[in-house]
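Trainee: this one's structure only:
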């Protein structure tokens, strides 16, 4: 069993590009293990990033999901172009949202 926090991530289409509401919406659910408290990070982002609540949550969750996969897949060259930039971005976020 992986150590850390295990999250269930869910995504559901609530409105299509044309503004219509689907009667049978597409959805996706998966589990993700993180060494960090993602919900705590979302709260810090909401309080200190200057972004609105939804944007703060999207940035926090997206960054943590991508970052964790990159850590686990450190030998995969797919992520090489992102490594330095993501590391710098996360360091900047931590400074702006420190509590």
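Mentor: Received, thanks. This is a predicted model, so every value here is computed, not measured.
Trainee: going by C-alpha atoms from here, please, whenever you check contacts or count neighbours.
Mentor: Noted.
Trainee: against residue 75, how distant is residue 7?
Mentor: 24 Å (CA to CA, to the nearest Å).
Trainee: higher neighbour count, those two?
Mentor: Between residue 7 and residue 75, counted using other CA atoms under 10 Å, the more crowded position is residue 7 (14 against 10).
Trainee: residue 44 contacts residue 94, correct?
Mentor: No. Between residue 44 and residue 94 there is no contact under CA atoms under 8 Å: 9.1 Å.
Trainee: these two: who's more crowded?
Mentor: Each of residue 44 and residue 94 has its neighbours counted (other CA under 10 Å); residue 44 has more, 20 against 15.
Trainee: let's bring in a second model and compare:
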């Protein structure tokens, strides 16, 4: 399977009470069959959320859905697959600035 490779880095900036946090970083590599960066850019142009919110949604959803796809035979993902499919279809419809046929690469 052809896939894009990404380095994902999450760095803690503040704690729950707004206090500065330093040195807490999680970094890992992930593969995905889609161009996640391109998808986030298209989502930013179409969804009514701020850029950081759209990036969080797009990246989180694409990382999660890729794991669900790869692990589709694991019983843990069986219950979420129908709801995940419905959510992605609804998101594509909500963000449809173009005809549905051209939204294949949105998610």
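Mentor: Received the coordinates, thanks. These figures come from a predicted structure and were not determined experimentally.
Trainee: where do the helices of the second structure begin and end?
Mentor: With helices called from DSSP state H, the second structure shows them at 36-46, 51-70, 75-78, 80-94.
Trainee: now the last one: buried residues?
Mentor: Buried positions in helix 80-94 of the second structure, judged by neighbour count with 16 or more other CA atoms under 10 Å: 84, 92.
Trainee: and that helix, which stretch of the first structure?
Mentor: Mapped onto the first structure using TM-score structural alignment, helix 80-94 of the second structure covers residues 82-96.
Trainee: quick one: the matching stretch to the second structure mean distance?
Mentor: The superposed stretch 82-96 of the first structure is, by mean CA distance after the TM-score superposition for the first structure, a mean 1.4 Å from where its aligned residues fall in the second structure.
Trainee: please compute how far that stretch lies from its chain's middle.
Mentor: Computed by CA atoms, centre = their mean, to the nearest Å, the chain-centroid distance of stretch 82-96 of the first structure equals 13 Å.
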